[in-house]
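# Just the structure for this:
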Amino acid sequence: MAINNSTHILVIRLSAMGDVAMTVPVILGVIKKYPQIKITVLTKSFTAPIFADIPNVSVFKADVKGKHKGFKGLWRLYRELKSLDADVVADLHNVLRSTILKQFFRFSSIPFIQIDKGRAEKKELINPNRVSLQPLTSTFERYADVFNKLGYPIATNEMGFLSSKPIPETLFDLNVTKGMMLIGIAPFAAFQGKMYPLPLMEKVIKILNNTDKYNIVLFGGGKKEIEVLNTWEQQYNNCHKAAGILSFSDELNLISNLKLMLAMDSGNAHLAAMYGVPTLTIWGITHPYAGFYPFSQPKENALLSDRNKYPAIPTSIYGNKYPEGYENVMETISPETVVAKVIEVLNSNI
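Next comes the predicted model:
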């Protein structure tokens, strides 16, 4: 598809937070390589701050639970998007909502390219009877393929990082100690199959806390998660809860200044990686080979559950399905192993 450099591209990626964050390196690369284009990202209001500092990029907020809900709401959304005068649409989501929008855009004869999510390959990856375990095309490459089909080829080595931001003044509302290294821990994930057991994570926090070398910032959200973080913050003097105190924009500012982020196969890992922050991830029944490994992170930064003991891993792409007996796969990763890796990564990036 032949496109000129002054094209206005509408990019669709509504959710989830990690998948939205994964668009950033690709969009940065496209904007840098083709500086005359304009991009509007259709996403949910909560994720809009992710794109705040990208030149030539604006955000259109989808209200999928309000005025853009249902078929009539999507028609209204289409009418609003049409007024933006986009030349082409890059659908990086490819779900029912965006597919309905695709049908509407046909009325306007606006080119609409959808991501190939590789559903068949992913289904085979989690097949316990698979012949071998091989890495699939990464999500970044799948996003880039959409731009390639629009006439904007972008290679992985042309993608980019967001620059670090000023440390938010609200950081000091967390009572951090000046002069100590700032690291983040995001212990939660959307599904239990991707979450390191909390008692083991607490041991990690205890060991790191007792070194008196680190300000440990805890990330999470939701009432139950915040209750856990409150307990840890009260128990460990070098732990500081960001959830419920900082706005999402301030959290992003803070994340951009971390020396390390320890996270699950989850959104916070991708938020850190889009700033080039060293990101250490812990994996349960999912696996980096599914294509969701944080951008440009060394493969050694992934701590994997023991596949010798649990050979069916990965049993799920999203962490929501696992066979009987696979409930405790992450217990094969000891807290001491996690701490040693944290220290190793920190030392290698000093």
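
# use CA for all of it now, contacts and neighbours both
Fine.

# and Val89, how far is that from Asn209?
48 Å (Cα to Cα, to the nearest Å).

# correction: Met22
Met22 is 31 Å from Asn209, by Cα to Cα.

# related to what we said a few turns ago, which one of Val89 and Asn209 has more residues nearby?
Taking other Cα atoms under 10 Å, Val89 and Asn209 do not tie; Val89 has more neighbours (24 against 17).

# element containing that one, please.
strand 88-91 (DSSP states H and E).

# Next, the buried residues of that strand.
Neighbour counts over strand 88-91 (16 or more other Cα atoms under 10 Å) mark Val88, Val89, Ala90, Asp91 as buried.

# ok, residues contacting it?
7-13, 98, 110-115, 146-147, 150 (Cα atoms under 8 Å, 6 or more residues apart in numbering).

# Over to stretch 98-117?
Here stretch 98-117 makes contact (Cα under 8 Å, 6+ apart) with 12, 74-75, 78, 87-94, 139, 142-143, 145-146, 149-150.

# Check stretch 309-317 too.
122, 125-128, 285-287, 290, 307, 321-323, 326, 329.

# any idea where the strands of this protein begin and end?
Counting by DSSP state E, one finds strands in the chain at the ranges 8-12, 38-44, 57-62, 88-91, 112-114, 181-186, 214-218, 239-241, 260-264, 279-283, 302-304.

# of all those strands, which lies closest to Phe172?
Relative to Phe172, the nearest member of those by Cα to Cα is strand 239-241, separated by 10.1 Å.

# Relative to the whole chain's centre, how far out is the closest one?
How far strand 239-241 lies from its chain's middle: 22 Å, per Cα atoms, centre = their mean, to the nearest Å.

# swap in stretch 112-124?
Computed by Cα atoms, centre = their mean, the chain-centroid distance of stretch 112-124 equals 18 Å.

# Ok, stretch 73-83 next?
Worked out by Cα atoms, centre = their mean, stretch 73-83 lies 27 Å from the chain centre.

# now stretch 337-350
On Cα atoms, centre = their mean, the centre of stretch 337-350 falls 22 Å from the chain's centre.

# ok, now stretch 228-239?
Distance, centroid of stretch 228-239 to centroid of chain: 25 Å (Cα atoms, centre = their mean).

# which other residues reach that stretch?
Contacts of stretch 228-239 (Cα under 8 Å, 6+ apart): 176-177, 202, 206, 209, 212, 214-218, 220, 240-241.

# are any of these buried, and which?
Val176, Glu202, Lys206, Asn209, Tyr214, Asn215, Ile216, Val217, Leu218, Gly220, His240, Lys241.

# Including distance to Pro55, could the residues you listed go into JSON lines?
Formatted as JSON lines, the buried ones among the contacts of stretch 228-239 follow (distance: Cα to Cα, whole Å):
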{"residue": "Val176", "distance to Pro55": "32"}
{"residue": "Glu202", "distance to Pro55": "40"}
{"residue": "Lys206", "distance to Pro55": "41"}
{"residue": "Asn209", "distance to Pro55": "39"}
{"residue": "Tyr214", "distance to Pro55": "34"}
{"residue": "Asn215", "distance to Pro55": "32"}
{"residue": "Ile216", "distance to Pro55": "32"}
{"residue": "Val217", "distance to Pro55": "29"}
{"residue": "Leu218", "distance to Pro55": "30"}
{"residue": "Gly220", "distance to Pro55": "29"}
{"residue": "His240", "distance to Pro55": "33"}
{"residue": "Lys241", "distance to Pro55": "31"}
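
# Another for comparison:
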Amino acid sequence: MKKILILRFSAMGDVALLVPVVKSLTAAYPDVEVTVVTRPKFGPMFFDIERVTVFPADVDYTYTGIFGLRDLFRKLMRKGPYDLVMDLHDHIRTKILRSLFKLFGSRVVVFEKGRAEKKAFSRKENKITTPLPHTVERYYKAFEKAGYPFKMLEAPYLSLSESIQSASGWFGYKKSMEVTKWIGIAPFAMHKSKIWPLENYPLLIESILQKTPAKFFLFGGGEKEVKFFESLKQKFPKNCEVIAGQLKLRQEIALMQHLDLMLCVDSSNMHLAALSGTPLLSIWGGTHPDVGFGPYNYTYETNIVQISREELSCRPCSVYGREKCFRGDFACLNRITPEMVSERVLQRFQ
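Below you'll find the model as predicted:
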């Protein structure tokens, strides 16, 4: 068996986008074993992939600083040796680790992050807006460079065992509600420039319910997010279920696979839904899918709601999101109305 070590600590969406690549790699090479080194909370995404193990590395507490990384390296070496070390993060932590692996004779390949072209795409003036390679493609190219070309598998990539799919208890309930559309709502992201104004959601839900029976499942996490979801449930007690804080990651993914549609923003929940093969509609503001982080293998014209660059040439103002707006009014988000989104949602059910 050949042993490959992959380094990728964050963010959640970037780690999720590793899944189709790792799954396709092991399917193409039955003589390969893969160890993914990532934050513990992201590990469950890889649990169902054959010949893939996760090394949970808590780089925020257990393996902090130079000495923490040294300890992490020693533990990884004891599980080696590795035929190949893939740095698919290219961050200060992984730069230190890959240097240590090189020093001890391991072959190391680093993926092309495309920092300069992403910066040119998102800068304030004189943008260069040629669509950039998707992050999944960048990961794949790194393996191709390492001598492991393969054909990408078809979705779904996050395929969970049947026991996990039935664990949350929601699915028997759905069978008695076949005429009711199941719509996931994931309205939150790390940065303000990605978040569609929250006051739009009650209007959106009301508009959808006027046209079709629907059950809304509210995805997220954190005290503020749960508080907002509880306010929606109070307004629509028979139509909203708060998932945030109720299910573990794999159960959330299992629930996503039963949705008729996931309504989301540019976030990790968007990537999880896309990798699950779930129909989705994603609202984009300060970021742009052409930078390389759109829902993988989805048609942007059908699955993205955004104000065009012809109307707002300032888009995108950032690769990953930001807290301030070049214009000062977040027009990229505020010009998207509940009526526009409702119409796009209902079109998906026709």
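
# between the strands of the first structure, which one is nearest to Asn347 of the first structure?
Nearest to Asn347 of the first structure, of the strands of the first structure and by Cα to Cα, is strand 260-264 at 10.5 Å.

# Tell me which residues touch the residue nearest the centre of the first structure, please.
By Cα atoms, centre = their mean, the mean C-alpha position of the first structure lies nearest to Gly18, the distance being 2.3 Å. Listed by Cα under 8 Å, 6+ apart, the contact partners of Gly18 of the first structure are Ser266, Gly267, Asn268, Ala269, His270, Leu271.

# if you set the cut-off to 6 Å instead, what comes out?
By Cα atoms under 6 Å, 6 or more residues apart in numbering, the residues touching Gly18 of the first structure are Gly267, His270.

# Map it across to the second structure for me.
In the second structure, Gly18 of the first structure lines up with Gly13, judged by TM-score structural alignment.

# picking that back up, out of the contacts of stretch 309-317 of the first structure, which are buried?
Buried members of these, counted by 16+ other Cα under 10 Å: Lys122, Leu125, Ile126, Asn127, Ile285, Thr286, His287, Ala290, Lys321, Tyr322, Tyr326, Val329.

# what's the farthest-apart pair in the contacts of stretch 228-239 of the first structure?
Counting by Cα to Cα, the most remote pair of the contacts of stretch 228-239 of the first structure is Asp212 and Gly220, 22.8 Å apart.

# okay, how far is it across stretch 122-139 of the second structure, tip to tip?
OK, stretch 122-139 of the second structure end separation, Cα to Cα: 21 Å.

# And stretch 215-224 of the first structure, by the same measure?
23 Å.

# Show me the contact partners of that stretch.
180-186, 238-243.

# wait, which of those is closest to Leu133 of the first structure?
Distance to Leu133 of the first structure across the contacts of stretch 215-224 of the first structure (Cα to Cα) is lowest for Ala186, with 27.9 Å.

# Next, count neighbours for that closest one.
If we define neighbours as other Cα under 10 Å, then Ala186 of the first structure has 22 of them.

# quick one, helices of the first structure?
17-21, 23-33, 70-82, 96-105, 119-125, 139-149, 198-210, 223-235, 248-255, 267-273, 335-348 (DSSP state H).

# Ok, which of these comes nearest Ala52 of the first structure?
That would be helix 248-255 among these, by Cα to Cα, at 9.0 Å.

# Contacts for that closest one next, please.
Pro49, Lys165, Ile167, Pro168, Ala272.

# So which of these wins on neighbours?
Among those, Ala272 has the most neighbours (other Cα under 10 Å), with 29 neighbours.

# which residue sits closest to that one in space, ignoring its chain neighbours?
Ile255 (6.0 Å; Cα to Cα, 6 or more residues apart in numbering).

# picking that back up, turn the contacts of helix 248-255 of the first structure into JSON lines, columns for distance to Ile313 of the first structure.
Formatted as JSON lines, those follow (distance: Cα to Cα, whole Å):
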{"residue": "Pro49", "distance to Ile313 of the first structure": "35"}
{"residue": "Lys165", "distance to Ile313 of the first structure": "38"}
{"residue": "Ile167", "distance to Ile313 of the first structure": "39"}
{"residue": "Pro168", "distance to Ile313 of the first structure": "40"}
{"residue": "Ala272", "distance to Ile313 of the first structure": "25"}
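
# Could you single out the nearest of those to Ala190 of the first structure?
Distance to Ala190 of the first structure across the contacts of helix 248-255 of the first structure (Cα to Cα) is lowest for Ala272, with 17.3 Å.

# For the closest one, what is the corresponding residue in the second structure?
Ala272 of the first structure maps onto Ala273 in the second structure, by TM-score structural alignment.

# could you list every residue that touches the alignment partner in the first structure of Pro133 of the second structure?
Here Pro133 of the second structure is matched to Thr137 in the first structure, going by TM-score structural alignment. By Cα under 6 Å, 6+ apart, the contact set of Thr137 of the first structure is Gly291.

# Let me know the distance separating the aligned partner of Arg250 of the second structure in the first structure from Thr23 of the first structure.
Arg250 of the second structure maps onto Ser249 in the first structure when the alignment is built from TM-score structural alignment. Using Cα to Cα, one obtains 17 Å as the distance from Ser249 of the first structure to Thr23 of the first structure.

# So which of these two has more stuff around it?
Thr23 (23 against 16).

# export the contacts of stretch 215-224 of the first structure to a markdown table and tack on distance to Ile333 of the first structure?
Converted to a markdown table, the contacts of stretch 215-224 of the first structure look like this (distance: Cα to Cα, whole Å):
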| residue | distance to Ile333 of the first structure |
| --- | --- |
| Met180 | 27 |
| Met181 | 25 |
| Leu182 | 24 |
| Ile183 | 20 |
| Gly184 | 19 |
| Ile185 | 16 |
| Ala186 | 17 |
| Asn238 | 24 |
| Cys239 | 22 |
| His240 | 25 |
| Lys241 | 25 |
| Ala242 | 26 |
| Ala243 | 26 |
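
# Noted, bye for now.
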